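S.K.: Quick one, fold the following:
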Amino acid sequence: MNTLPVIDIVVILLYLIAMVWVGYYFSRKNNNQAQFTKASGHIPGWAIGLSIYATFLSSNTFLGVPGKAFGGNWNAFAFSLSMPLAAWVAAKFFVPFYRSTGEISAYTNLEHRFGSWARTYAVVCFILTQIARMGSIFFGLSLTLQALTGYDMKLIMLLTGICIILYTVMGGIEAVIWTEVVQGILKTVGAVLILYLVISKVDGGISAIHEIGVANNKFSLGSLNMDFTTSTFWVVLIYGFFINLNNFGMDQNYVQRYHTATSKKEASKSIWLCVWIYIPASFLFFIIGSCLFAYYQQNPELLQSIRIQAATERLGINASATDISLLAGSLKPEDFGDKVMPHFMVTMIPAGILGLIISAILSAGMSTISSGMNASATVFSEDIYKRYINKNVSEKSGLRALYAGTVVFGLLGMFAGVLMIGVKSVLDIWWQLSGIFAGGMLGLFLLGIISKRSGNKAALIGTFLGILVILWMTFSYLIPEEYAFLRNPLHANMIIVVGTLVIFLFGVLFSDRSKNKHTQTEHPNI
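M.R.: Modelled structure (predicted):
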């Protein structure tokens, strides 16, 4: 078992104590639901922008992006390049809409537009997305800390989860935002430190990294062919646009922050600040992955322990040494990319600095998880508890529902993380799950905003057909080989694209036949 130097343990403990203290500090203000969910609307735009940036820059980015660059190339960077267009759409249309309605939940207005089924459907999709997201981040955190300490991944998830739940429950959205401001800065500094340390360990420095990268096609953004069956540049770019539009336009994590801003203008500014920081920051992580590839190309003997670790996770600790050794020898770089940066940290980063970088990785995960907990609790309170359980809720019982929801969703996220132990790529699993769960929501939102004539029946038909298509695209790989022609031929990242378009297009197609009391004229803001 690896043991961290005392100075690193002290740095990490001080960071965790500081995060819990922030939650305690803001707990004194949380005497009503409005303060807990939207900080009474007095957070400056720059802080919200850094908060959104910190949510985007999760441990999936911190570990998954270098892992993808190490095992493949810079194809996934096309995701970041799609952000400006999605941000423009969100700032121009979605932010003014949400600010004008005053509804803290992103999904309340779906009931006004299409009926209660639409709101319930979106809530279920959002909650499943958040549980999957938090699970993938818990997994990423525990993977790193296990490599550094040797402790069981489940125990690591439990301990970090308790800290996150504590400051999120106590401080509400204001604690989430201000801790994320600190976390966003810390994780960026940590990334710069890692980059410097990796470059300093490569013989020949930047020129050698460039030479090795070019020789191994590490800087490619992917094929420019119009092929949607593999992860080409266009597949990732289109997927990124739809996911980012989903994030900025209808994800409760972001919509809730728009309500914390002092004005509509400040809320829109926060989106653009996030974009212009995140794009170069994500690029930095791709560079780190390429630098790590160059380092391990020069020191291939160091990869054996990483291969053994990956093989052991695949087969289980009870597998024979022979089986583990055979599997380890057959693994490709893309099969263990997520484990490379933790290995480098364990073996090459000096004491003291290691504690700071671990804190940066913790902050990368904690910011996204705390945001997900708070947003999920808000949706539970507004769209489930107040809608179906207690319509005449008091401030006291409303706060209790928010507290309980935060704890429950935190525990569900930890459980999802346990289920993900052993996956090949944390970034791949998150992208696939988010595409599946979010695919149906975005189409419904766009139908409500763009199509003036689509009513309840049209939306219901479109959503039903969209769900069928999403289920087929997701699970058609299970179809027997003799019926392989019935399988989904497209890349998994296209699920959200096709699902969204099916719901929207069929909703528009059936709009002329739809007669429903939920009409555009009754809800002019939609």
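
S.K.: hey, let's count contacts and neighbours off CA atoms from now on
M.R.: Will do.

S.K.: ranges for the helices of the stretch 201-350 of the chain?
M.R.: Along the stretch 201-350 of the chain, the stretches classed as helices by DSSP state H, counting those that start in this stretch are 205-215, 233-250, 252-260, 264-298, 303-315, 321-330, 340-348.

S.K.: tell me which residues in the longest one are buried?
M.R.: For helix 264-298, burial by neighbour count (16 or more other Cα atoms under 10 Å) applies to 264, 266-275, 278-279, 281-296.

S.K.: what's the answer for stretch 346-363, then?
M.R.: Of the residues in stretch 346-363, those buried (16+ other Cα under 10 Å) are 346, 349, 352-363.

S.K.: Need the nearest residue in space to N488, chain neighbours excluded.
M.R.: The shortest distance from N488 to any non-neighbouring residue, by Cα to Cα, 6 or more residues apart in numbering, is to M473 (5.1 Å).

S.K.: Please apply the same query to F114.
M.R.: Closest to F114 by Cα to Cα, 6+ apart is N456, at 4.5 Å.

S.K.: so who does that neighbour touch?
M.R.: N456 is in contact with 113-115, 514-516, 518, counting by Cα atoms under 8 Å, 6 or more residues apart in numbering.

S.K.: Can you check what angle separates the helix or strand where G439 lies from helix 233-250?
M.R.: Assigned by DSSP states H and E, G439 falls within helix 426-450. Here helix 426-450 runs at an angle of 60 degrees relative to helix 233-250 (axes from the mean of the first three to the mean of the last three Cα atoms, to 10 degrees).

S.K.: List the buried residues in helix 426-450.
M.R.: Buried residues in helix 426-450 (16+ other Cα under 10 Å): 426-449.

S.K.: Which other helices and strands does it contact?
M.R.: Judged by 3 or more Cα pairs under 8 Å, 6 or more residues apart in numbering; DSSP states H and E, the packing partners of helix 426-450 are helix 108-114, helix 116-149, helix 233-250, helix 456-475, helix 495-509.

S.K.: Could you measure from I43 over to P350?
M.R.: 38 Å (Cα to Cα, to the nearest Å).

S.K.: One more: L509?
M.R.: From L509 to P350 the distance is 62 Å (Cα to Cα).

S.K.: can you list contacts of stretch 420-438?
M.R.: Contacts of stretch 420-438 with the rest of the structure, by Cα under 8 Å, 6+ apart, involve 60-61, 64-65, 67-68, 125-126, 128-129, 132-133, 135-136, 139-140, 243, 246, 313-314, 334-338, 470, 474, 492-496.

S.K.: I have a second one here; can you model it like the first so I can compare?
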Amino acid sequence: MSLKNLYLGWPDYVMLVVFLGLSSIIGIWHGCFGNKQTTTKDFLMAGGNMGMLPTAMSLFATLCSASTLLGIPVEIYYYGTMYLYFLLSWIIAAYLTSHIFIPKFRELGFISIYKYIEQRFSLTLRISVTLTFIVSLIMFMSVILYGPCLALSQVTGLDVWLAIISCGVICTFYTSIGGMKAVIWTDVVQSFIMFLGVVLSIVLGFSNAGGIKKVLEIAIAGQRIDFFNISFDPTIRYTIWTALLGGTCYALSCSSILQTQTQRYMCVDSTREAQKAIWINTFLLVLLLLLCGIVGLLIYAKYHDCDPLRAKFVSRSDQFYPLFVMETFSRFPGLTGLFIAAVMSGSLSSISSGVNSIATVIMEDIWKPLMSTRIPSDKLQTIISKYMSVVLGLLTILLAFLMSYLTNILVIVYSVTGTLAAPIFGLFLLGFFFPRVNNRSACIAYFITLVFQLWVLIGANFTLHQQPKRILPISIDGCTSLNLNNITLNTINSKSINNDNNLFLPLYSISFMWYGFNGVLLTVIIGLVCSLFCGK
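M.R.: Next up is the predicted model:
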């Protein structure tokens, strides 16, 4: 195996140019023709009359970021198929969201769902929640812009800064001029590209591996096929409980109280259409997660006796999939470019949705409440929203350059989202189901939980104790021309990290899959306890 023989040809670059050009054309069409996005309802809500199917595909594309495409195969490679229980979490979340949250939000009719926090509790808490959402989403967008570009660049030779700037500028361009309609229709195109890239890698992967039976034999021998881990140990990365409890809270937080998703529920013309959209979104999401799991088994079948990371063929685990594709697609000009376009689709779809949603909450939750006596005209609000989209896109590009410390982008995305979204989700549960909880109780619960969640997240990452202890067996026996002394030394050093005698290390060792569940539970419990002492 030699990375020197792997490179991008001109057909691959043609595929990338066509992909980025098509995204720009969609933005130009909706920004310069048609209704030209001249009102806030058009720019932020797609006029409120989008079709159900494109909205569903936009919901899917927003949730399925590049971290999904690159991260899930790695999780299957290292930890086996227990991750796939997470698919059930999305189905449970879809049922609860479609029957509880979508009807409620449609009834309220707010452009930003965080207006409900002010209606139920206070303006101060609304602004605090909005700022938490903004910070977490900007971090998320920076991660999914930088991480995939770096992973692709180090395997394919694609310049990382060129990739970041190209993706960031194109995304900012079509989002700022085309508004929500451009975001939704580019999401539709990007959804097709993501599926096409993954399906082709599976078909060719099975062909190269010798068939489905051969792949399963290798996976079973390597202990990668496992669906029966029912351990209650919270430090184990994936068990049935982490998926059904932690995973469901994560999926519910993403589906029900993130503005990136709820804004789309308001883009269709009825509650029934929104409910259909989330179920189609869930079907597509579960299907793609399953396909990514199959890719993980294919990658293990190919590298089961020569781990690319320990063999130093790659420097990061999220480069496994690009390496696999470069070797699998090398005989077919242009297909590697298609795969890179698929990964970029995952980034662009999530970033464009994030930029549009942040512009929405800044206008609705911060600007309007604080400038209530001087609210600008609808036309001026639209112009301001477009300029904010430009600034947010450029800020994402800038922050992406500061993300060089990243390792596993899937873990980072899950950890940050679970940490910051969980207290917000807990607030909505308190508001919807516990009328006794007042503003003071809600504020105490929210801020205590937020501080606790951040403490655990930062502590786990700075002590490196969140690093998994139960990676399934990996081998380098099939490698050739390796510096085995370096490999042994690296293994010893990585284990010595955990010899720190710290009182809080057991807390930091909890699987990141529990972050969402812990945050929601803590918010609700503190809110209910405080309500007993703070009055009704």
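
S.K.: Quantitatively, what TM-score do the chains reach?
M.R.: Comparison of the two superposed chains (TM-score structural alignment, normalised by the length of structure 1) gives a TM-score of 0.87, and 488 aligned residues with a Cα RMSD of 2.3 Å.

S.K.: After alignment, which residue of structure 2 pairs with M420 of structure 1?
M.R.: Alignment note (TM-score structural alignment): M420 of structure 1 maps to M403 of structure 2.

S.K.: Correction: the previous question concerned Y388 of structure 1.
M.R.: Aligned by TM-score structural alignment, Y388 of structure 1 pairs with L370 of structure 2.

S.K.: How about V182 of structure 1?
M.R.: By TM-score structural alignment, V182 of structure 1 lines up with V189.

S.K.: what's the answer for N60 of structure 1, then?
M.R.: So, by TM-score structural alignment, N60 of structure 1 is matched to S67.

S.K.: Just the angle for the helix or strand where that match lies relative to helix 123-156, thanks.
M.R.: If you go by DSSP H and E, S67 of structure 2 is part of helix 66-79. Angle between the axes of helix 66-79 of structure 2 and helix 123-156 is 70 degrees (criterion: the same axes, to 10 degrees).

S.K.: Now do the same for F339 of structure 2: its match in structure 1.
M.R.: In structure 1, the residue matched to F339 of structure 2 (TM-score structural alignment) is I357.

S.K.: Isn't that match up against T188?
M.R.: No. Between I357 of structure 1 and T188 there is no contact under Cα atoms under 8 Å: 9.9 Å.

S.K.: Ok, which of the helices and strands packed on helix 426-450 of structure 1 comes nearest Q309 of structure 1?
M.R.: Among those, helix 116-149 comes nearest to Q309 of structure 1, with 9.1 Å by Cα to Cα.

S.K.: How far off centre is that closest one?
M.R.: 8 Å (Cα atoms, centre = their mean, to the nearest Å).

S.K.: next one: stretch 229-244 of structure 1
M.R.: The answer for stretch 229-244 of structure 1 is 16 Å, by Cα atoms, centre = their mean.

S.K.: Repeat that for stretch 496-505 of structure 1.
M.R.: Relative to the mean C-alpha coordinate of its chain, stretch 496-505 of structure 1 is positioned 21 Å out (Cα atoms, centre = their mean).

S.K.: one step back: so what corresponds to the residue nearest to F114 of structure 1 in structure 2?
M.R.: Checking TM-score structural alignment: N456 of structure 1 goes with N439.

S.K.: swap in E111 of structure 1?
M.R.: Checking TM-score structural alignment: E111 of structure 1 goes with E118.

S.K.: can you check C125 of structure 1 too?
M.R.: By TM-score structural alignment, C125 of structure 1 lines up with T132.

S.K.: again with A47 of structure 1
M.R.: Alignment note (TM-score structural alignment): A47 of structure 1 maps to P54 of structure 2.

S.K.: repeat for S434 of structure 1
M.R.: Under the alignment by TM-score structural alignment, S434 of structure 1 pairs with T417 in structure 2.

S.K.: same deal with I271 of structure 1?
M.R.: So I271 of structure 1 corresponds to I278, using TM-score structural alignment.

S.K.: can you check P280 of structure 1 too?
M.R.: With TM-score structural alignment as the criterion, P280 of structure 1 lines up with L287 in structure 2.

S.K.: again with L505 of structure 1
M.R.: Using TM-score structural alignment, L505 of structure 1 pairs with I525 in structure 2.

S.K.: List the contacts of that match.
M.R.: Residues in contact with I525 of structure 2 (Cα under 8 Å, 6+ apart) are A445.

S.K.: and if you look at M57 of structure 2?
M.R.: By Cα under 8 Å, 6+ apart, the neighbours of M57 of structure 2 are 184, 187-188, 191, 277, 280-281, 284.

S.K.: Can you give me the distance of it to F33 of structure 2?
M.R.: Noted for M57 of structure 2: a distance of 23 Å to F33 of structure 2, by Cα to Cα.

S.K.: Also G168 of structure 2?
M.R.: Using Cα to Cα, G168 of structure 2 is found at 23 Å from F33 of structure 2.

S.K.: Isn't A243 of structure 2 up against Y83?
M.R.: Yes. Under the criterion of Cα under 8 Å, A243 of structure 2 makes contact with Y83 at 7.4 Å.

S.K.: correct me, but A163 of structure 2 touches C149?
M.R.: Yes. The pair A163 of structure 2 and C149 qualifies as a contact (Cα under 8 Å) at a distance of 5.9 Å.

S.K.: For these two, indicate the residue with more neighbours.
M.R.: C149 (26 against 19; other Cα atoms under 10 Å).

S.K.: For that one, give me its contacts.
M.R.: Contacts for C149 of structure 2 (Cα under 8 Å, 6+ apart) come out as 160, 163-164.

S.K.: Narrow those to those in helices?
M.R.: Members of those lying in helices (criterion: DSSP state H): 160, 163-164.

S.K.: Turn these into a markdown table, including distance to Q261 of structure 2.
M.R.: A markdown table is the format used below for those (distance: Cα to Cα, whole Å):
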| residue | distance to Q261 of structure 2 |
| --- | --- |
| V160 | 29 |
| A163 | 27 |
| I164 | 25 |
